[in-house]
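Visitor: predicted coordinates and the sequence they were generated for:
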Amino acid sequence: MIRKASIMHVFPDYYEEYKRRHDKLWPEMAEVLKRHGAHNYSIFLDEETGSLFAFLEIEDEEKWEQIAQTDICQKWWAYMEPLMETNPDNSPVSRNLKEVFYLE
């Protein structure tokens, strides 16, 4: 498994809505995540800054990157766009983090 972590940003007025939408994750979005090799996916919120810390394990980088081309992922991005910082294609602005420590 490959461990990945990233940071995104949600707007302060939308913390609760962001959580609500993820609590009711569309079944087809969950399916596409799993089909593209996602496991143990968690997102944490720093309420002081609006920073989101995302962590997941994937099976394969190339397989994972293909998720962005799916209709359901693009639909999810458009759905989440009003709540967070996004790129012109509605994907979340995201900074990948470099792992510097791991204890199994």
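Guide: Thanks, I have the structure now.

Visitor: please count neighbours and contacts with C-alpha atoms only from this point.
Guide: OK.

Visitor: show me where the protein has strands.
Guide: 2-9, 38-46, 51-58, 95-96 (DSSP state E).

Visitor: which of the residues in the first one are buried?
Guide: When neighbours are counted by 16 or more other CA atoms under 10 Å, the buried residues of strand 2-9 are found to be 4-9.

Visitor: now distance to Arg21 too, for the strands of the chain, in JSON lines please.
Guide: Formatted as JSON lines, these follow (distance: least, CA to CA, whole Å):
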{"stretch": "strand 2-9", "distance to Arg21": "15"}
{"stretch": "strand 38-46", "distance to Arg21": "13"}
{"stretch": "strand 51-58", "distance to Arg21": "14"}
{"stretch": "strand 95-96", "distance to Arg21": "22"}
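
Visitor: for comparison:
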Amino acid sequence: MDDWTSLHSQAFILTIRPGQVAEYRRRHDEIWPEMLAALRASGIVHYEIFLHEPSHCVFGHMLRTHAPDPAAPVDPVMLRWREFMADVLEMEDDQPRREAIERVFHLTA
């Protein structure tokens, strides 16, 4: 992608349950191929997760070709992944407790 300015950017923080950091890493090391396909199908072209182990928090950042549509149905594979991760992440109802992060600076080279 040559024009990064046309992409929709999202960042968030998730909290890993105490004692589950190694399991969180393991599950992402073995992420399902169908989950990767579902992420790509949702318009994600760049997705990275950073771990801050002392706080049990992860910072996620993704770039999409378009903003997500909150009214669109959630891919069944993504729903299965959320369920799979429920014992590892702090949850809010049926999805990980996710705190959005505001961008306050951006530099494009």
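Guide: All right, it came through fine. Bear in mind the structure is a predicted one, so any value in this text is a computation, not a measurement.

Visitor: coming back round to it: nearest to Glu85 of the first structure, out of the strands of the first structure?
Guide: strand 2-9 (5.8 Å; CA to CA).

Visitor: so that closest one matches what in the second structure?
Guide: Aligned using TM-score structural alignment, strand 2-9 of the first structure spans residues 8-15 in the second structure.

Visitor: chain center to that stretch: distance?
Guide: Relative to its chain's centre, stretch 8-15 of the second structure lies at 7 Å (CA atoms, centre = their mean, to the nearest Å).

Visitor: so what touches that stretch?
Guide: 56-67, 89-90, 96-102 (CA atoms under 8 Å, 6 or more residues apart in numbering).

Visitor: next, count neighbours for the counterpart of Glu30 of the second structure in the first structure.
Guide: Using TM-score structural alignment, the partner of Glu30 of the second structure in the first structure is Lys24. As a burial measure, Lys24 of the first structure scores 8 neighbours (other CA atoms under 10 Å).

Visitor: what separates whatever residue of the second structure lines up with Tyr41 of the first structure from Ala11 of the second structure, distance-wise?
Guide: In the second structure, Tyr41 of the first structure lines up with Tyr47, judged by TM-score structural alignment. Distance, Tyr47 of the second structure to Ala11 of the second structure, by CA to CA, to the nearest Å: 10 Å.
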